[in-house]
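Undergrad: Sharing a model that was predicted from the sequence below.
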Amino acid sequence: MDPLREHARHETRRHFFGRGANAVGMAALASLLGGRSAAAAGPDSQSMPVGPHFAPKAKRVIYLHMVGGPSQMDLYDYKPTMADLFDTDLPESIRMGQRLTTMTSGQARFPIAPSKYKFAQHGESGTWVSEMLPNTARMVDDMCVIRSMHTEAINHEPAISYMQTGNMVTGRPCLGSWASYGLGSENDDLPTFVVLVARPSNTEQIQAISGRLWSSGYLPGEHAGVSFRTAGDPILYINNPDGVPDHVRRTTLDGLGALNERAHERLGDPEIATRIQQYELAFRMQASVPELTDLASESAATFDLYGPDVRKPGSFANTALLARRMVERGVRFVQIYHNNWDHHGNLANRMPDQCGDVDRPCWGLIQDLKARGLLDETLVIWGGEFGRTIYCQGGLTRDNYGRDHHPRCFTMWMAGGGSKPGTVYGETDEFSYNIVKDPVHIRDFHATVLKLLGFDHERFTFRYQGLDQKLTGVEPARVIPELIA
């Protein structure tokens, strides 16, 4: 028997009616598009954006993820009393039997390592910031600092997955994919969700960054992040091969699209719809991406905002400027990863490099967005996957030390996009070890970000394997109103 006939014979009623719904949806979409091929815009009905539940404060996001877990007590969580406890053991009443990583679980002692950096209060908000971040300190009144983030994950891979997708098990859609699914595109010639991996100036201890972090999971494939390279062609294989002119590529895609549309009509497979749409997007990006990544039109004053590394392809400063250009052109979600924040040792020689990479560009990004009238509707997020321990890992001196992973408390900040400027939320104990006021779980953070994007996290779902899946999962999550302007 012909394989397609065999497939149709075993088709369930649910698949049959689902396929019928797709056909109706395609017909309606075609009428809305004024005759343009519905398949070219995404023939599967689930590929259409859900749309916000209420008026969003943020229409786009730039997420700056510091991979490895920045040390909160060396940057934002000032703990002056620790200076008097140098090299004394962390009290058991503070640690309370906490599960440790294998990197410090065998230590005979847990000696306290006070931060070697000076802190000062800044802005009208009086926010404490380390001397390592002098430019960031200048914009604290634009920032909403959360000092009471916490997670259950204690190792990098599950912790990053948790922070990005709401689950420690990989394979779920990340926040960028949810934003793409919910809001849709503002520019048909560019991806809705873009990923940039910045190269740190110090590469002493690099963590693996898996492409699974920006997959669309169970959402339609078109909502996966598109990774831009930091050297050479921004996107591999997007340009025509030598000897293939545009009109030949266009004819090829038209023929391939027609075949895929016929396959979609027979099978109703949403991945076929995604394939059609991605081919068309790739063709359009041949013209839009070179203009996007060409910084020649930027002024000297703009380059100065981001600092001296901005002209170096792949630097954090360069990716931050690209992120501004992307949101300016309608990209909904830009994810930037900056590596080497996993300071198990030699923090004194590595922290200055890390902060030097990001401090001026973060300040420049906020000033640039503000000057262009984009900050009010662009949410900027900065943070890692967990924090660091107050006790030292390995050898301890007053001038240098290392810190282990710490899930019980860490610091993140937001700016713009309806977040509440000049806010410091949450408190930790004198050891920056336990939260004593206003805890914020990752689920709460995600619920709040979705609120800023115009979504009720309880109703923002996708039907998969018989369940209404959501970013915040099945455990309780709450929006934090104090973080919203």
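TA: Received it, and whenever you're ready, just let me know what you need.
Undergrad: Only C-alpha atoms from now on, for both contacts and neighbour counts.
TA: Fine.
Undergrad: how about the residue lying closest to Pro481 once chain neighbours are set aside, secondary structure?
TA: Counting by CA to CA, 6 or more residues apart in numbering, Thr448 is the residue found nearest to Pro481 once chain neighbours are left out, at 7.8 Å. Secondary structure assignment for Thr448 (DSSP: H, G, I helix; E, B strand; the rest coil): helix.
Undergrad: List the contacts of Thr448.
TA: Residues counted as contacts of Thr448 (CA atoms under 8 Å, 6 or more residues apart in numbering) are Arg478, Val479, Ile480, Pro481, Leu483.
Undergrad: Please pick the buried ones from those residues.
TA: Arg478, Val479, Ile480, Leu483 (16 or more other CA atoms under 10 Å).
Undergrad: Next up, the contacts around Gln277.
TA: By CA under 8 Å, 6+ apart, the contact list for Gln277 reads Ala39, Ala40, Ala41, Gly42, Glu222.
Undergrad: Compute the number of surrounding residues for the third one.
TA: I take that to be Ala41. Counted with other CA atoms under 10 Å, the neighbours of Ala41 add up to 22.
Undergrad: Could you tell me how many residues sit around Thr293?
TA: Quick note: Thr293 (other CA under 10 Å) scores 19 neighbours.
Undergrad: Now for it: which residues touch it?
TA: Residues touching Thr293, when contacts are defined by CA under 8 Å, 6+ apart, comprise Pro234, Leu322.
Undergrad: name the helices or strands packed onto whichever strand or helix holds Ser180?
TA: In this assignment (DSSP states H and E), Ser180 forms part of helix 175-183. Using 3 or more CA pairs under 8 Å, 6 or more residues apart in numbering; DSSP states H and E as the contact test, the elements touching helix 175-183 are strand 193-198, strand 333-338.
Undergrad: Second structure for comparison follows:
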Amino acid sequence: MNNHPVHTSQHIARRWFLEQCGVGLGAIAVNQLLLESGYAAPKNNTVAQDPLATKQPHHPPKAKNIIFLFMGGGPSHLELFDNKPVLGKFDGKLPPEDLLKGYRAAFIDPKSKFLGPKFKFAKHGESGAELSELLPHLAEVADDIAIIKSMKTDAFNHAPAQIQALTGSQLFGKPSLGAWTLYGLGSESKNLPGFVVFSSGNKGPSGGNSCWGSGFLPTVHQGVMFRGGQEPVLYLKNPPGVSEQLQRDSLDTLKALNQNRLNLVGDPEIATRINSFEMAYRMQSSAPDVMNIAQETKETLKMYGAEPGKTSFANNCLLARRLVERGVRCVQLFHESWDQHGGLVGGLKNNCKATDQGAAALIKDLKQRGLLKDTLVIWGGEFGRTPMVQGGNDGRDHHPNAFTMWLAGGGIKGGTTIGRSDDFGFNVIEDEVPVYDLHATILHLLGLNPERLSYRFQGLDQRLIGVNQAKIVKKILA
């Protein structure tokens, strides 16, 4: 039997209100405390109407933007960064049995013979960074980069390894690093997408659009693919017969209808739709302008090896600089050509010829313009290559146990080399850096706490680093 008095809208007792609504009042108080401490995102009309509005980081950032130079296919650390003279002495010999215990290769018989390094190494800069003869341009900026020779991943095939490298999980459907960055910080650019993607090389990444997707985050955070030529974004131009005034009137009508629906149901995808229409309208003038590298000086074009009107990794590096200058938060460059199961020597020569000059020029250019201190540049692929031979006498298989990446710019201690693999470049033996530690470090440099940056989905607080106890790689921090 209910002993409480019956209340009408005209008469509500104070004791009844406090007894029945105390939890609600507590929730309001707790939410306000979370907002003030930065643990909860504000829910206001500004964010709803502009889902890419800039947000405050968790702590003072060292970097404001990311340029990720992703070398799809798995560059050979043994020919580029991790000099192994001992491996050369074992060329043509079988690996020790204890080295292969529990090892699972992608294609080759793990008992294949060792293949010695194919190129010479030398030390460069005041730091004495050891680099391959294939990287003469990177050697010029050796004191500006931090090299990690102890990267490790869980996957040994391209698609899952690329997805893990860029989303933190081997499973499709998770937000990419760029999407998390936009979600955490928003974008400073009003006329360009906050997250832009380019692709060069033989094909696109094996992981497909998931490498720059938004997963369960609102789709406004996904990357936008830009292309070379006169139409950087497909279907951006008005079709014949559609005037600018007709387009503007149509967009205004659509915006009003979508805004009414957004106010009614609060679906973030409606805010995404509004933002997408308006962004596309502004990009009709801003995108062709930013893609016009012919505006650059002859000296800048020569430094990059860039050629206006063509599609190349060098052009994309220059475009990445032009984009971050205009407030774009994240730029991701894919060069998918590093899968040398055979033809290792020729393939690596071609790849380095296509990418080395542009990547080094990007560091130099950002530094000259005072942008490197705020821009974090990352270079690397999804895994390395085996010390064992594949494809006759000139190829290497996929290898997740040890590989190399380098970083430069915002918050990175240039001229640093950390980590060590064994004498064969097979296993990490010092300063192991799993992929999720790299992600945690990147977020940290951007002013985001990897533990706190989360999104509620399917009853869980999802994070880029997943459930891992990720560590910041402090040895590479300035």
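TA: Okay, I see it. All of these numbers come straight from a predicted model, not from anything done at the bench.
Undergrad: ok, back up a step: looking at the contacts of Thr448 of structure 1, which one is closest to Leu64 of structure 1?
TA: The shortest separation between Leu64 of structure 1 and any of the contacts of Thr448 of structure 1 is 18.2 Å, and it belongs to Leu483 (by CA to CA).
Undergrad: Correct me if wrong: that closest one contacts Lys420.
TA: Yes - contact between Leu483 of structure 1 and Lys420 holds when scored by CA atoms under 8 Å: they sit 5.3 Å apart.
Undergrad: list residues touching both of the two?
TA: With contacts taken as CA under 8 Å, 6+ apart, the residues that reach both Leu483 of structure 1 and Lys420 are Cys144.
Undergrad: The aligned partner of Glu451 of structure 2 in structure 1: how many residues sit nearby?
TA: Under the alignment (TM-score structural alignment), Glu451 of structure 2 pairs with Glu458 of structure 1. Other residues lying near Glu458 of structure 1 total 17 when counted by other CA under 10 Å.
Undergrad: how about the closest residue to Glu458 of structure 1 other than its chain neighbours, what does it touch?
TA: Taking CA to CA, 6+ apart, and ignoring the residues beside it in sequence, Glu458 of structure 1 has Lys470 as its nearest neighbour in space, at 7.4 Å. By CA under 8 Å, 6+ apart, Lys470 of structure 1 lies in contact with His457, Glu458, Phe460, Thr461, Phe462.
Undergrad: residue in structure 2 matching Lys470 of structure 1?
TA: Here Lys470 of structure 1 is matched to Arg463 in structure 2, going by TM-score structural alignment.
Undergrad: Then Phe303 of structure 1?
TA: With the correspondence set by TM-score structural alignment, Phe303 of structure 1 lines up against Leu301 in structure 2.
Undergrad: Its match in helix, strand or coil?
TA: Per three-state DSSP, Leu301 of structure 2 ends up helix.
Undergrad: mind checking what Asp429 of structure 1 lines up with in structure 2?
TA: For Asp429 of structure 1, the residue aligned by TM-score structural alignment is Asp422.
Undergrad: Just confirm Gly184 of structure 1 contacts Met48, I think it does.
TA: Yes - using CA under 8 Å, Gly184 of structure 1 makes contact with Met48 at a distance of 7.1 Å.
Undergrad: so what does the helix or strand in which Ile378 of structure 2 is found touch, helix or strand wise?
TA: For Ile378 of structure 2, the host element (DSSP H and E) is strand 375-380. Using 3+ CA pairs under 8 Å, 6+ apart as the contact criterion, the elements in contact with strand 375-380 of structure 2 are strand 65-70, strand 403-409.
Undergrad: against structure 1, where does the shortest one fall?
TA: Under TM-score structural alignment, the counterpart of strand 65-70 of structure 2 in structure 1 spans residues 60-65.
Undergrad: Now do the same contact list for the match of Asp429 of structure 1.
TA: Applying CA under 8 Å, 6+ apart, we find Asp422 of structure 2 in contact with Val428, Ile429.
Undergrad: again with Glu432 of structure 2
TA: Applying CA under 8 Å, 6+ apart to Glu432 of structure 2 gives the contacts Ser150, Met151, Lys152, Gly419.
Undergrad: Show me the two of these that sit farthest apart.
TA: Farthest-apart pair in these is Lys152 and Gly419; separation 10.9 Å (CA to CA).
Undergrad: list residues touching both of the two?
TA: Counting by CA under 8 Å, 6+ apart, the residues touching both Lys152 of structure 2 and Gly419 are Val428, Glu432.
Undergrad: higher neighbour count, those two?
TA: Lys152 (23 against 18).
Undergrad: Just tell me what Met168 of structure 1 corresponds to in structure 2.
TA: Residue mapping for Met168 of structure 1 onto structure 2 gives Gln170, with TM-score structural alignment as the criterion.
Undergrad: got a list of what its match touches?
TA: Contact partners of Gln170 of structure 2, counting by CA under 8 Å, 6+ apart, are Ala155, Pro160, Ala161, Gln162, Ile163, Gln164.
Undergrad: which residue sits closest to the second one, ignoring its sequence neighbours?
TA: With sequence-adjacent residues excluded and distances taken as CA to CA, 6+ apart, Pro160 of structure 2 is closest to Gln170, at 4.6 Å.
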